[in-house]
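**Q** what's the 3D shape of this:
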Amino acid sequence: MNLATIGQAIAAFVVTNIDDLLMLAVFFGQVPGHRHAAMRVIAGQYLGFTAILVVSISGAFLGATLLPAAALPYLGLVPIALGLRAAWTSWCQYRRTESSADDDASGPSGPRVWHVAGVTFANGGDNIGVYVPMFAVAAIGTVAVYVAVFLIAVGLWCAAARYFALHPLIAKAFSRWGHIILPVALLTIGTTILIEGGVFAR
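**A** Model prediction:
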């Protein structure tokens, strides 16, 4: 196995997924100590990233992405919609805790698989933009190495993000401000995707 290929794959993954590390930490911060909810975050990340790989590989071998380049910026609407939903959910939970002392019974169950997958895929425009030309000029065996490295890296990314989320200082911040951090992070990611994609300049 070519070490240069592995190194290139690692570099490409890190460069295109720095923002995902922060977003994953936010998701894990919503469910400290809840193993099943944490597994949903991991499953959602893998599902969303797999969808990115499918689009990228299809685009490389078909000569064009399944999603037109002009449509990619509009994926920013997905995290914006999820951010608004998270804000509404947090508001409803806040109202419930005001009217009831039993806060534990009505606590959040954490993000759903489709929630994490949707954000991961919507935030994957830069991934697709980098992976398509990489895959297009690579042999099938090399593409297989890229994919294997990427999938292993996703697991390491999840482990790192969960570690950050469970760090005492970070966990305390999420416990106190998590209901605000998640909607703000989602809305920021969505807006950034729209702005960087030039949606408002058209």
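**Q** hey, let's count contacts and neighbours off CA atoms from now on
**A** Noted.
**Q** any idea how many residues pack against Thr97?
**A** Counted with other Cα atoms under 10 Å, the neighbours of Thr97 add up to 15.
**Q** in which helix or strand does it reside?
**A** Under the criterion of DSSP states H and E, Thr97 resides in helix 77-99.
**Q** what's that helix packed up against?
**A** helix 113-122, helix 168-196 (3 or more Cα pairs under 8 Å, 6 or more residues apart in numbering; DSSP states H and E).
**Q** among these, show me which one is buried the most.
**A** helix 113-122 (a mean of 23; mean count of other Cα atoms under 10 Å).
**Q** that one: what's the following helix or strand?
**A** In N-to-C order, the element after helix 113-122 by DSSP H and E is helix 125-136.
**Q** I'd like the next helix or strand past that following helix.
**A** helix 140-166.
**Q** off-centre distance for that following helix?
**A** 13 Å (Cα atoms, centre = their mean, to the nearest Å).
**Q** and that helix, what does it pack onto?
**A** Packed next to helix 140-166, using 3+ Cα pairs under 8 Å, 6+ apart, are helix 3-29, helix 35-62, helix 168-196.
**Q** please redo it, this time with the cut-off set to 10 Å
**A** helix 3-29, helix 35-62, helix 125-136, helix 168-196 (3 or more Cα pairs under 10 Å, 6 or more residues apart in numbering; DSSP states H and E).
**Q** hey, what's the angle from the second one to helix 113-122? Just curious.
**A** Between helix 35-62 and helix 113-122, the angle comes out at 40 degrees (axes from the mean of the first three to the mean of the last three Cα atoms, to 10 degrees).
**Q** same question, the longest one
**A** With the same axes, to 10 degrees as the basis, helix 168-196 and helix 113-122 are set at 50 degrees to each other.
**Q** can you spell out which helices and strands pack onto helix 168-196?
**A** With contacts defined as 3+ Cα pairs under 10 Å, 6+ apart, the packing partners of helix 168-196 are helix 3-29, helix 77-99, helix 113-122, helix 140-166.
**Q** could I get the helices and strands packed on helix 77-99 as a markdown table with distance to Gln30?
**A** Putting these into a markdown table (distance: least, Cα to Cα, whole Å) gives the following:
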| stretch | distance to Gln30 |
| --- | --- |
| helix 113-122 | 12 |
| helix 168-196 | 6 |
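**Q** to compare against the first, here's the next sequence to fold:
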Amino acid sequence: MFASTNIDDIFVLLGFFADPKFRTKQIVIGQYLGIGALYGISVIASFLVLVIPATYIGLLGFAPIYFGARRLWELWNGIETGDDPEDHEKASAGHGNIVAVTLVTIANGGDNISVYTPIFATRSVYDVLTIGCIFALLTAIWLGAAHSLVNHPTLGAPIRRHGHRIVPFVLIALGILILYEAGTATLLWH
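**A** A predicted model of the protein is given here:
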């Protein structure tokens, strides 16, 4: 269930790991917060027998569009992406990166809620907790796989060299796809 609903997330993680603006710790924290939020919302929704309409979940598609557009603007204007860990003005940017990863993970996984909620609704509390532990383990595997690919001796160099240029377009396309697949575009036009 986790793999089928998060297969596209591996490409987003590749982009984050390839972007020198993001530190590994920020990506890991943001990913866990995002997956945790998706899990938590699904658990609450299953307990309340509340299924959030996909059109409203699709509004989360604006998060990757925003972050992609902002990153594209930074690239276009030649804004330096290298962060000096001793620069205290940029220290708060680390929190912004965590928030960016979290929001993109939630937006990318908004459809997961519609899959997880009915499954959680039909399981015992013990089963739901077990699934949560499995999700935590699989998130670590997902992060490890993406990090390994970016640092692979052969594949890593092109990913690192070009990944940060591709990420804005991937994020914008992901946001548009989320808006489209969730039917949010029709919600916005009416």
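**Q** which parts of the helix holding Thr97 of the first structure are buried?
**A** 77-83, 86-87, 90, 93 (16 or more other Cα atoms under 10 Å).
**Q** with distance to Leu186 of the first structure added, can I get those residues in JSON lines?
**A** Below are those laid out as JSON lines (distance: Cα to Cα, whole Å):
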{"residue": "Leu77", "distance to Leu186 of the first structure": "10"}
{"residue": "Val78", "distance to Leu186 of the first structure": "9"}
{"residue": "Pro79", "distance to Leu186 of the first structure": "5"}
{"residue": "Ile80", "distance to Leu186 of the first structure": "6"}
{"residue": "Ala81", "distance to Leu186 of the first structure": "8"}
{"residue": "Leu82", "distance to Leu186 of the first structure": "7"}
{"residue": "Gly83", "distance to Leu186 of the first structure": "5"}
{"residue": "Ala86", "distance to Leu186 of the first structure": "9"}
{"residue": "Ala87", "distance to Leu186 of the first structure": "10"}
{"residue": "Ser90", "distance to Leu186 of the first structure": "14"}
{"residue": "Gln93", "distance to Leu186 of the first structure": "18"}
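**Q** contacts only, for the spatially most central residue of the first structure.
**A** Against the mean C-alpha coordinate of the first structure, by Cα atoms, centre = their mean, the closest residue is Thr120 at 3.0 Å. Shown in contact with Thr120 of the first structure (Cα atoms under 10 Å, 6 or more residues apart in numbering): 17, 19-20, 23-24, 44-52, 78-79, 114.
**Q** which of those residues are buried? Put it as a PyMOL command.
**A** One line in PyMOL is enough to select the buried ones among the contacts of Thr120 of the first structure; burial here means 16+ other Cα under 10 Å:
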select buried, resi 17+20+23+24+44+45+46+47+48+49+50+51+52+78+79+114
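**Q** re the thing from before, between the helices and strands packed on helix 140-166 of the first structure, which one is closest to Leu72 of the first structure.
**A** Nearest to Leu72 of the first structure among those is helix 125-136 (6.0 Å), distances taken as Cα to Cα.
**Q** for that closest one, which positions count as buried?
**A** 125, 127-136.
**Q** which one is His164 of the second structure nearest to, not counting chain neighbours?
**A** Asp19 (4.5 Å; Cα to Cα, 6 or more residues apart in numbering).
**Q** next one: Ala161 of the first structure
**A** Ala25 (4.5 Å).
**Q** quick one: the aligned residue in the second structure for that neighbour from Ile44 of the second structure, how far?
**A** Correspondence of Ala25 of the first structure to the second structure, assessed by TM-score structural alignment: Leu14. Look at Leu14 of the second structure and Ile44 of the second structure: by Cα to Cα, to the nearest Å, they are 30 Å apart.
**Q** and those two? which has more neighbours close in?
**A** In this comparison of Leu14 of the second structure against Ile44, neighbours counted by other Cα under 10 Å, the higher total goes to Leu14 at 23 against 15.
**Q** contact partners for that one?
**A** 143, 145-150, 156, 159-160, 163-164, 167.
**Q** Gly44 of the first structure too?
**A** Residues near Gly44 of the first structure by Cα under 10 Å, 6+ apart: 38, 50, 111-121.
**Q** turn those into JSON lines, columns for distance to Val145 of the first structure.
**A** Output for the contacts of Gly44 of the first structure, formatted as JSON lines (distance: Cα to Cα, whole Å):
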{"residue": "Ala38", "distance to Val145 of the first structure": "28"}
{"residue": "Thr50", "distance to Val145 of the first structure": "15"}
{"residue": "Pro111", "distance to Val145 of the first structure": "31"}
{"residue": "Arg112", "distance to Val145 of the first structure": "30"}
{"residue": "Val113", "distance to Val145 of the first structure": "27"}
{"residue": "Trp114", "distance to Val145 of the first structure": "27"}
{"residue": "His115", "distance to Val145 of the first structure": "28"}
{"residue": "Val116", "distance to Val145 of the first structure": "25"}
{"residue": "Ala117", "distance to Val145 of the first structure": "23"}
{"residue": "Gly118", "distance to Val145 of the first structure": "25"}
{"residue": "Val119", "distance to Val145 of the first structure": "25"}
{"residue": "Thr120", "distance to Val145 of the first structure": "22"}
{"residue": "Phe121", "distance to Val145 of the first structure": "21"}
